[in-house]
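> Mind looking at a prediction? Sequence and model below.
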Amino acid sequence: MDRRSALATLALGALAAACSGRGGTDDDGGRETRVEIIRYGDDPSQRAELTRPSGSSKGVVVVIHGGFWRDQYDLSLGRPLATSLVAEGWTAYNVEYRRVGNGGGWPETFDDVAAAIDRLAEVDGVDTAKVVTLGHSAGGHLAVWAAGRARLTDERWTSPAVPVTAAVSQAGVLDLAAAIAADLGSGAVQRFMGGTVDDRYAEADPAALVPLGVPVRCVHGTDDTTVPLSQSTGYVERATAAGADATLTEVEGDHFVVIDPASRAWAQTLEILDAL
């Protein structure tokens, strides 16, 4: 079984828990954690899974899955992380969005991520004082983009109802122009954006939005051959040169180690979240 298949098996286990309405109980056998489906639009992909911890919450972590923005990958990839986050005392918000092949791309995917996060303002009992976006691969791109909405010029995105207070990129695609040059995902960026670099990229590319006014933490495997480590090193160098609070944690492993809840890389990510 390859790593992607193993992670899919973990996701199926998390899905079974979600379908039963159960995510686990606290250490004292207290109330069960339950998954709430939050709709933020009419499209079937415009939904998110909200899971609250059994006790007080450290804050909200918005989980944004990867897959080069393609529709064959979905939020099931984020379920194992959401389960772990809730066990650690976080409120997990696992977001689905329209992707390339089911109505996504520019600008629809961006609309969805913004709307999904803003929808939290209307959910009873959710404290949005601390909202951290956490994304893997293409989801890392969207996580950092969402944290930089105040840097945009398009008015539909620049006044978030729920501001992001920090972002964690897990092997994220953080420089779209460089990703095109390296042909990451065999043309994935061009299909996502509907063309090569033009004026729209100033609104879409995290590398073009530095410096952000919130911390950005990058976690990246040193053996990643899907999204090279240079995507994170280059972003952090550019961001810090512009005066931003951005760091890189290099971890042992490949592209998927960062979303394996049994890995040391994930344990380090939990430590990073606690420090934000």
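Yep, that arrived.

> from here on, contacts and neighbour counts on C-alpha atoms
OK.

> quick one, what contacts the spatially closest residue to Pro261 that is not a sequence neighbour?
Take Pro261 and drop its neighbours on the chain: the residue closest to it by Cα to Cα, 6 or more residues apart in numbering is Leu81, 6.3 Å away. By Cα atoms under 8 Å, 6 or more residues apart in numbering, the contact set of Leu81 is Val63, Ile259, Asp260, Pro261.

> rerun at 10 Å
10-11, 14, 63, 65, 87, 92, 94, 134, 258-261, 266 (Cα atoms under 10 Å, 6 or more residues apart in numbering).

> Just the ones of the residues you listed in helices?
Taking DSSP state H as the definition of helices, these contribute Leu10, Ala11, Ala14, Ala87, Trp266.

> circling back: how about the residue nearest to Pro261, secondary structure?
helix (DSSP: H, G, I helix; E, B strand; the rest coil).

> cool, Arg191 as well?
Secondary structure, three-state DSSP: Arg191 is helix.

> before we move on, what about Ile37?
Classified using three-state DSSP, Ile37 is strand.

> Determine the number of other residues adjacent to it.
Residues near Ile37, counting by other Cα atoms under 10 Å, number 15.

> Excluding residues flanking it in the chain, which one is nearest it?
Glu49 (4.8 Å).

> and here's the other structure:
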Amino acid sequence: MQLSTPATGERIAYGTDSLQFGVLRLPEGKGPFPVVVLIHGGCWLAQYNYSYMNHASAALTKAGFATWNMEFRRVGNPGGGWPGTFLDVAQGVDFVRELAKRYPVNAKEVVLMGHSAGGHLALWAASRKSLPRHSPLYTRNPLKSKGVVSLAGIPDLKAYALAPGSCNQAVPQLLAGMPDQVPDRYAQASTVGVLPMRLPVKLVQGVKDPIVPVSQAQTLAQHSSHRNYLVKTVLLPNAGHFDLVAPTSPVWPTIEQAVKDLLVNP
């Protein structure tokens, strides 16, 4: 039996921890609706949560997409960091299959959208099929997505960890070490060089972003230059870091179009 969901969204647990939940919003109509999974940023740290993505979630729902705005354990939460943050994201993304059993959503029409550190996690979630079985991050049968919209994402954790900046300093906290101390963890957590071929990816980046440099998107795009990669960098000249998740921002139509390109006009 499929249930209706209030326009404000319904909080649904995907695990047993208090932080393992998401907010599901459904557009008007019967469905089944394509799904945008939203993964928030905040430097992977506990002091930043899912709530700032609610406006983007509501705007995408108004545009006709079901949205699953996920929360997960982060650095500073019990069980967060390595490997808990990654395992929560994997579990939350895969939970879309369970949502499809109870709500009018299509688990075969899913786009992952993440902002900043969440952009990294969205790219990682779409790349985790390549993880070896012995990896602490390995999960069976990952949900297939139609693509990824990475908003100021951080795919190259090694380069980011070695650069100055307060958010940069969170990477060693996430992985419990610098690149030379835990190289295997950086290899398993970064997405440069392991992004699946033929997976449509939109790397949306504000040129005036003071937190995540354009080089992050450019590095991933350069490593994905083979003709079988479907990676596109979208540079927004006048945009900063948070413009990309603000529906009132002049660049929001570009963000919405990126989703439509993957779910409506593949």
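Structure's in. What do you need? Since the model is a prediction, treat every value here as computed from it, not as a measurement.

> TM-score of the superposition?
Remark: TM-score between the superposed chains equals 0.87 [TM-score structural alignment, normalised by the length of the second structure]; 247 aligned residues with a Cα RMSD of 1.9 Å.

> For the residue mapped onto Lys129 of the second structure from the first structure, the count of nearby residues, please.
Alignment note: Lys129 of the second structure maps to Ala150 in the first structure; criterion TM-score structural alignment. Close neighbours of Ala150 of the first structure, defined as other Cα under 10 Å, add up to 19.

> For Leu120 of the first structure, see how far away Ala150 of the first structure is.
18 Å (Cα to Cα, to the nearest Å).

> Next, the contact list for Cys118 of the second structure, please.
Cys isn't right for residue 118 of the second structure; it's Gly. Gly118 of the second structure makes contact with 38-44, 50, 89, 112, 124, 150-154 under the criterion Cα under 10 Å, 6+ apart.

> Hmm, I typed the wrong one, I wanted Ala129 of the first structure.
Counted by Cα under 10 Å, 6+ apart, Ala129 of the first structure has contacts Lys58, Gly59, Val60, Val162, Pro163, Val164, Thr165.

> try Phe21 of the second structure
Phe21 of the second structure neighbours (Cα under 10 Å, 6+ apart): 11-15, 50, 68-73, 88, 92, 95.

> which residues of the second structure fall in helices?
Using DSSP H, helices in the second structure cover 54-62, 84-94, 96-102, 117-127, 157-161, 170-175, 183-189, 214-223, 252-263.

> Which one of the ones you listed lies nearest to Gly240 of the second structure?
Closest of the helices of the second structure to Gly240 of the second structure is helix 214-223, at 10.9 Å (criterion: Cα to Cα).

> what packs against the closest one?
The helices and strands touching helix 214-223 of the second structure, judged by 3 or more Cα pairs under 10 Å, 6 or more residues apart in numbering; DSSP states H and E, are helix 157-161, strand 200-206, strand 230-236.

> Distance to Gln188 of the second structure and mean neighbour count for the ones you listed - can I get that in TSV?
Shown next, in TSV, are those (distance: least, Cα to Cα, whole Å; neighbours: other Cα atoms under 10 Å):
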stretch	distance to Gln188 of the second structure	mean neighbour count
helix 157-161	10	20
strand 200-206	19	25
strand 230-236	20	18
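
> hang on, the earlier thing: which one of the helices of the second structure is the most hemmed in?
helix 117-127 (a mean of 27; mean count of other Cα atoms under 10 Å).

> mean offset of it relative to the first structure (after superposition)
Following the fit onto the first structure, the mean deviation recorded for helix 117-127 of the second structure is 0.4 Å by mean Cα distance after the TM-score superposition for the first structure.

> What lines up with Ser150 of the second structure in the first structure?
By TM-score structural alignment, Ser150 of the second structure lines up with Ser169.

> same question but for Asp88 of the second structure, I mixed them up
Counting by TM-score structural alignment, the partner of Asp88 of the second structure is Asp112.

> again, but for Leu199 of the second structure
Aligned partner of Leu199 of the second structure by TM-score structural alignment: Val214.

> do Ile12 of the second structure as well
So, by TM-score structural alignment, Ile12 of the second structure is matched to Ile38.

> if I pick its match, what's in contact with it?
So Ile38 of the first structure contacts Gln46, Arg47, Ala48, Glu49, Leu50, Tyr93, Asn94, Val95, Ala116, Arg119, Leu120, Val123 (Cα under 10 Å, 6+ apart).

> ok, now how distant is Glu108 of the first structure from Leu15 of the first structure?
In terms of Cα to Cα, Glu108 of the first structure sits 26 Å off from Leu15 of the first structure.

> before we move on, what about Gly125 of the first structure?
For Gly125 of the first structure, the distance to Leu15 of the first structure - Cα to Cα - is 24 Å.

> can you check Asp127 of the first structure too?
In terms of Cα to Cα, Asp127 of the first structure sits 25 Å off from Leu15 of the first structure.

> Who has more neighbours out of the two?
Higher neighbour count among Asp127 of the first structure and Leu15: Leu15, with 18 against 15, using other Cα under 10 Å.

> The more buried one: what's it in contact with?
Thr9, Gly21, Arg22, Gly23, Val35, Ser76, Arg79, Pro80.

> Residue in the second structure paired with Val100 of the first structure?
Using TM-score structural alignment, Val100 of the first structure pairs with Val75 in the second structure.

> what about that match, neighbour count?
Counted with other Cα under 10 Å, residues neighbouring Val75 of the second structure total 22.

> what's the answer for Gln169 of the second structure, then?
Counted with other Cα under 10 Å, Gln169 of the second structure comes out at 16.

> pretty sure Tyr160 of the second structure contacts Pro213?
Yes. Using Cα atoms under 10 Å, Tyr160 of the second structure makes contact with Pro213 at a distance of 9.2 Å.

> okay, and the common contacts of those two?
Jointly contacting Tyr160 of the second structure and Pro213 under the rule Cα under 10 Å, 6+ apart are Ile154.

> So Glu203 of the first structure is in contact with Arg156, correct?
No. If you go by Cα under 10 Å, Glu203 of the first structure and Arg156 don't touch, sitting 11.8 Å apart.
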